[in-house]
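> please find the sequence and the predicted model below.
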Amino acid sequence: MGQFQPSEKCGWIDKVVEEVADREGVDFLELPPIYETVDPDAVTALCKTQNGSHVTVEFTYLDYRITISEATDVSISESVE
């Protein structure tokens, strides 16, 4: 499982796409757009929430389970189907 610390601007999208591309052994441009799987604006808006809430967003991108929690941790693991 990969662990990342997104930038303060919630750069989780780049981190997810780059890590998945590395795991797949392809250039990130060869992957399907992440917005076909999840609404990046909605996740980023949650990431910017700083009202003390503990938010976790989980979705599947290709064959990987992506988990973003509390706007600080992004983890990628192989999806269990």
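Now that the structure is in, tell me what you want to look at.
> when you work out contacts or count neighbours from here on, use the C-alpha atoms and nothing else.
Will do.
> mind listing the helices for the chain?
Counting by DSSP state H, the chain has helices at residues 12-24, 40-48.
> for those helices, give me CSV that also has mean neighbour count.
Output for those, formatted as CSV (neighbours: other Cα atoms under 10 Å):
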stretch, mean neighbour count
helix 12-24, 17
helix 40-48, 15
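> out of those helices, which gets nearest to Ser79?
Taking Cα to Cα, helix 12-24 is the member of the helices of the chain nearest to Ser79, at 12.0 Å.
> how much space separates the most centrally placed residue in the chain from Asp39?
Nearest residue to the geometric centre of the chain (Cα atoms, centre = their mean): Val16, 4.5 Å. The gap separating Val16 from Asp39 is 14 Å, by Cα to Cα, to the nearest Å.
> structure two is appended below for comparative analysis:
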Amino acid sequence: MATKRMGTSERIVRTVATEADSDPVELPPLYDAIDPDALDALVDRMSNGTVSFAYAGYEVTVRSDESIDLDERSMDGSASEVAVSGD
């Protein structure tokens, strides 16, 4: 039986939930920030570059190698890097 590969959008939600020490269902819906299907399709076809957007108090950056960087957003709008995940 083949194992289904986790999509980029699902990995983002899980990564943010882990960093925020919360359950994924406690986070706001990802589609409030970005279209998950469009994001998955874009990243699957992206040969170079990044996609960045704000989600659940983080600036999320997805790279063409599918790595995910999270920068925590502070109250003043500045960011500090808190996590990098390749899975």
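That came through, no problem. What you see is a predicted model, and the numbers here were worked out from it, not measured in a lab.
> fetch the TM-score of the aligned pair.
For this chain pair, the superposition-based TM-score is 0.71 by TM-score structural alignment, normalised by the length of the first structure; 72 aligned residues with a Cα RMSD of 2.2 Å.
> per the alignment, the residue nearest to the centre of the first structure pairs with which residue of the second structure?
Counting by TM-score structural alignment, Val16 of the first structure lines up with Ile12 in the second structure.
> ok, its match - contacts?
Shown in contact with Ile12 of the second structure (Cα atoms under 8 Å, 6 or more residues apart in numbering): 60, 68.
> again, only this time at 10 Å
18, 24, 30, 36, 55, 60-62, 67-70, 85, 87 (Cα atoms under 10 Å, 6 or more residues apart in numbering).
> coming back round to it: mind putting the helices of the first structure into CSV with distance to His54 of the first structure?
Below are those laid out as CSV (distance: least, Cα to Cα, whole Å):
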stretch, distance to His54 of the first structure
helix 12-24, 17
helix 40-48, 10
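> out of those helices, nearest to Glu81 of the first structure?
Glu81 of the first structure sits nearest to helix 12-24 of all the helices of the first structure, at 17.3 Å, using Cα to Cα.
> with the second structure superposed, average distance for that closest one?
Helix 12-24 of the first structure: mean distance to aligned residues in the second structure after superposition is 1.8 Å, counting by mean Cα distance after the TM-score superposition for the first structure.
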